[in-house]
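Peer 1: Prediction below, plus the sequence it came from.
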Amino acid sequence: MSIYYEYLKKNDGEIKADLLELVKAESPSHRKEKVDACGNTLKEIFQNRLKGEWTLETFARETTGDHFLFTLKEPRPKPRVLFLSHFDTVWEVGVLPIVEDGNDIYGPGVFDMKAGLLSSIWAVRSLQQETEDLPFSPVYLFTADEEIGSTTSRSVIEEVAKTCSAVFVMEPPVAGSFALKTERKGVGRYTLGVTGVSSHAGNHHEDGVSAIRELAQQIIILEELTDYDNGTTVNVGVIKGGTSSNVVSASAVAEIDFRVTSYNEAEKLIEVLENLNPVNPSAEISISGELNRPPMKKSEASSRLYQKAQLVGKRLGFDVQEAKAGGGSDGNFTAALGIPTLDGLGIPGDGPHAIHEHIHFDRFSERCALVAELCLELSND
């Protein structure tokens, strides 16, 4: 193993303390005050662990947590490497306990993606401790709304990424295989609204137009757009409607998620979604939404980045694999800009968005060393 791995392994007690502090700072995406408090914890950890003078730029937001960017004040040589991470989670405060079980640590956001975020900090710390001078320029962008679509951070991500030579997305690797993610599906999010006519369910049922019935029929149409052979899925994940069991419903709403492997498939779905017609002509429907994240396609530049990771992995004594992922990440945005992007560089574990969310803490040092040495490998070009 490398000197960076050895350094990290010696300091796994401090790493674990940082991780537990970060996970305890719970940060559900819709709770701005909690996300910002977690951001403050993250800033303290960052400033305590990394040497040098850093410039902090904050991107204040009204409804989501603030995003922030760290860059070194002193100009550094190229390449300029962006460590891209989010610190919001899907978990409401208090829902998921923090548990240590042997080599595994369970907790809200520990796998997705606070451990990976932390490893980007410790990777550069190990380089600062073991090398005289960094041969690259580290850039850290921490965002606070990835789990709800990155609507307030996308422009920041794209502008920062355009200034960088490569993007390391510190999301977790594929569960089980620990593979890096070199391709991801695009993600679309739409809301379908139905307006009917209310009436008494007993006395005047025939006078009503059920928004819920119309929505149910539309859901069948939408779900049948799923095409596994083409990697396309359509999921109606949330439905709301009606006021009482004895009233024919006058309104209903569905939230729709679709995943695609190509822009062509996205365009086909969008064409269908935006031209839906009511099954019952007496009902009215409305549809709004967009392709939230473009598909992340593997480019030649990203392939070369992955090949470097493979070489580094061999030096460290383990195989680095790649895989396609159905979920989207902020790496979808940077890859679509043509910037070499490697995703899934975080810490192995399992259970993203699930009650068994956890990481294998005994794998932290080797994966963190992979990131550190990948930075050096990239600097040799």
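Peer 2: Noted; the coordinates are in hand. Residues are numbered from 1 along each chain as shown.

Peer 1: use CA for all of it now, contacts and neighbours both
Peer 2: Fine.

Peer 1: Who are the contact partners of Leu374?
Peer 2: Leu374 makes contact with Lys308, Ala309, Val312, according to C-alpha atoms under 8 Å, 6 or more residues apart in numbering.

Peer 1: and the next element down the chain from the helix or strand where the second one lies?
Peer 2: Ala309 is part of helix 300-316, with elements assigned from DSSP states H and E. The first helix or strand that comes after helix 300-316 along the chain, using DSSP H and E, is strand 322-325.

Peer 1: That following strand - contacts with which helices or strands?
Peer 2: Applying 3 or more C-alpha pairs under 8 Å, 6 or more residues apart in numbering; DSSP states H and E, we find strand 322-325 packed against strand 180-184.

Peer 1: How far does the next helix or strand along the chain from the strand it packs on sit from its chain's centre?
Peer 2: As assigned by DSSP H and E, the chain's next helix or strand after strand 180-184 is strand 186-195. Centroid separation between strand 186-195 and its chain, computed with C-alpha atoms, centre = their mean, to the nearest Å, is 20 Å.

Peer 1: Show me what strand 186-195 is packed up against.
Peer 2: Using 3+ C-alpha pairs under 8 Å, 6+ apart: strand 186-195 touches helix 211-223, strand 251-260, strand 284-293.

Peer 1: Next, the angle from it to helix 211-223.
Peer 2: Inter-element angle recorded for strand 186-195 and helix 211-223: 160 degrees (by axes from the mean of the first three to the mean of the last three C-alpha atoms, to 10 degrees).

Peer 1: neighbouring contacts of whichever helix or strand comes after strand 186-195?
Peer 2: Proceeding N to C from strand 186-195, the next assigned helix or strand is strand 199-200, under DSSP H and E. By C-alpha under 8 Å, 6+ apart, the residues outside strand 199-200 that reach it are His205, Asp207, Gly208, Val209, Asn246, Val247, Val248, Ser249.

Peer 1: from these, which is closest to Ser29?
Peer 2: Set against Ser29, the nearest of the contacts of strand 199-200 by C-alpha to C-alpha is Ser249 (31.5 Å).

Peer 1: Against that first model, consider the following:
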Amino acid sequence: MDAVPSLAELLADLRELVECESPSTDLAAVARSADVLAHLGERRLGVAPERVVLDGRTHLRWRLGAGPSRVLLLGHHDTVWPIGTLERRPCTVEAGVLRGPGCFDMKAGLAMMLHAAAGLDGVTLLVTGDEELGSPSSRELVEAEARLAEAALVLEASADGGALKTERKGVSLYEVRLRGHAAHAGLEPEAGVNATLELAHQVLAVAALGRSEEGTTVTPTRAQAGVTTNTVPAEASFAVDVRVRTRAEQERVDAGMRALQPAVPGARIELDGGPNRPPLESSASALLLERARAVAVRAGLPAPTAASVGGASDGNFTAGVGTATLDGLGAVGGGAHADHEHVLVDHLTDRTTLLRALVTDLLAQPTNRLLASGGARP
């Protein structure tokens, strides 16, 4: 490819991707999206991808070159938008802004990935089809590819102003179920064990596990209890969303969740869930950020800034297995998962040039397996 990628071709590929809707929950739609992406990838890379279908979900993998792969480019082609969104929000380009469902998160990153990797050897491109669901079928695939690579570059959209994402919080998800005993609320409430009352105690206990000074949030979310208004509830439940900056905090909260004790005599607690994604700590990105800034300067581009974000991505998994990881290398814009989702067109070529330069630099110079932990890989 040329030193500066063709904006017209980037936009054409991006439009083709956006106009194939791919909600994560629709297996047929994800398969159609994989077909479109495979066709584009074969055109840009000169080779067809390997299709990896797990639990009915279609993931694509390209291994470029005959030798071992040293750099992993990672993304996903599923979106949060249901079929029919495109009718309401068609793909448009006006006044330098491209709009359309999934354009920012993260189909622009996929178009950039294909253009940046063209003609390179020693690179693997992995595009999954269930990231928006938490990567239930693709997590092991992502981790396996990360273990083979010296660096993982994640084409998720940038943070505000184009900042690279050098720190992502880890995620834990729980379901807390409270078991009591039903009784008539008017005739003999004292004969019951009130699961709603136990829920109230446990919601407060769970929320107290948060530590704002550490950036740890423990948030009770969806809750439900009881079946009728005149019955002491025998069952209740609530979900918990945990976000942490460090593994130590993730382990502390998990231990606290498993140590919950009933407050209402006769009540029982059942717990499902646990850590879903490890944190992407800043140590996993530090050296790659330095490389990105250096190659940007050499390419005559502004040195990228860095940001810490609460949302998770598959970059959490690559960092979790000890692979140096830099995230947020995709599009500049905003509105992920919202109606105002958009991509700033003027940044597409510079971002793709930066990605290409960074990959080329990593292939040319040993990374010494830039381990996030500074030790052996898990």
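Peer 2: Noted; the coordinates are in hand. Remember, it's a predicted structure, so these values are computed and weren't measured experimentally.

Peer 1: Let me know the TM-score between chain one and chain two.
Peer 2: In this superposition the chains share a TM-score of 0.87, using TM-score structural alignment, normalised by the length of structure 2; 361 aligned residues with a C-alpha RMSD of 2.3 Å.

Peer 1: of the contacts of strand 199-200 of structure 1, closest to Asp381 of structure 1?
Peer 2: Ser249 (64.0 Å).

Peer 1: And for that closest one, nearest residue in space, chain neighbours not counted?
Peer 2: Spatial nearest neighbour of Ser249 of structure 1, chain neighbours left out: Gly242 (4.4 Å); criterion: C-alpha to C-alpha, 6 or more residues apart in numbering.

Peer 1: any idea what the one you found aligns with in structure 2?
Peer 2: Matched to structure 2 by TM-score structural alignment, Gly242 of structure 1 sits across from Gly226.

Peer 1: what about the residue nearest in space to the middle of structure 1, is that helix, strand or coil?
Peer 2: Against the mean C-alpha coordinate of structure 1, by C-alpha atoms, centre = their mean, the closest residue is Ser329 at 3.9 Å. Assigned by DSSP: H, G, I helix; E, B strand; the rest coil, the conformation of Ser329 of structure 1 is coil.

Peer 1: any idea what it aligns with in structure 2?
Peer 2: Using TM-score structural alignment, Ser329 of structure 1 lines up with Ser313 in structure 2.

Peer 1: same thing with Ala354 of structure 1?
Peer 2: Here Ala354 of structure 1 is matched to Ala338 in structure 2, going by TM-score structural alignment.

Peer 1: any idea how far its match is from Leu288 of structure 2?
Peer 2: Using C-alpha to C-alpha, to the nearest Å, one gets 30 Å for the distance from Ala338 of structure 2 to Leu288 of structure 2.

Peer 1: quick one: which of these two has more around it?
Peer 2: Of the pair Ala338 of structure 2 and Leu288, Leu288 is the one with more neighbours under other C-alpha atoms under 10 Å, namely 23 against 12.

Peer 1: you'd agree that one is up against Asp327?
Peer 2: No: Leu288 of structure 2 is beyond contact range of Asp327, at 9.9 Å (criterion: C-alpha atoms under 8 Å).

Peer 1: List the buried residues in stretch 305-324 of structure 1.
Peer 2: 305-306, 308-313, 316, 320-322, 324 (16 or more other C-alpha atoms under 10 Å).

Peer 1: coming back round to it: what about the residue nearest to Ser249 of structure 1, distance to Lys268 of structure 1?
Peer 2: For Gly242 of structure 1, the distance to Lys268 of structure 1 - C-alpha to C-alpha - is 31 Å.

Peer 1: From the neighbour counts alone, determine which of these two ranks first.
Peer 2: The residue with more neighbours, out of Gly242 of structure 1 and Lys268, is Gly242; 17 against 11, by other C-alpha under 10 Å.

Peer 1: residues touching that one, list them.
Peer 2: So Gly242 of structure 1 contacts Ala211, Ile212, Val248, Ser249, Ala250, Ser251, Ala252 (C-alpha under 8 Å, 6+ apart).

Peer 1: ChimeraX command to pick out the buried ones of those residues?
Peer 2: Entered in ChimeraX, the line below selects the buried ones among the contacts of Gly242 of structure 1, by 16+ other C-alpha under 10 Å:
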select :211,212,248,249,250,251,252
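
Peer 1: Turn the contacts of Gly242 of structure 1 into CSV, columns for distance to Phe333 of structure 1.
Peer 2: Shown next, in CSV, are the contacts of Gly242 of structure 1 (distance: C-alpha to C-alpha, whole Å):
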residue, distance to Phe333 of structure 1
Ala211, 37
Ile212, 36
Val248, 44
Ser249, 40
Ala250, 39
Ser251, 35
Ala252, 33
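
Peer 1: ok, so of the contacts of Gly242 of structure 1, who is nearest Gly39 of structure 1?
Peer 2: For the contacts of Gly242 of structure 1, the nearest to Gly39 of structure 1 is Ala252 (37.0 Å; C-alpha to C-alpha).

Peer 1: what residues are up against the residue mapped onto that closest one from structure 2?
Peer 2: Aligned counterpart of Ala252 of structure 1 in structure 2: Ala236 (TM-score structural alignment). For Ala236 of structure 2, the contacting residues are Arg177, Leu178, Arg179, Ala195, Thr196, Leu199, Ala223, Gln224, Ala225, Gly226, by C-alpha under 8 Å, 6+ apart.

Peer 1: Right, I'll leave it there.
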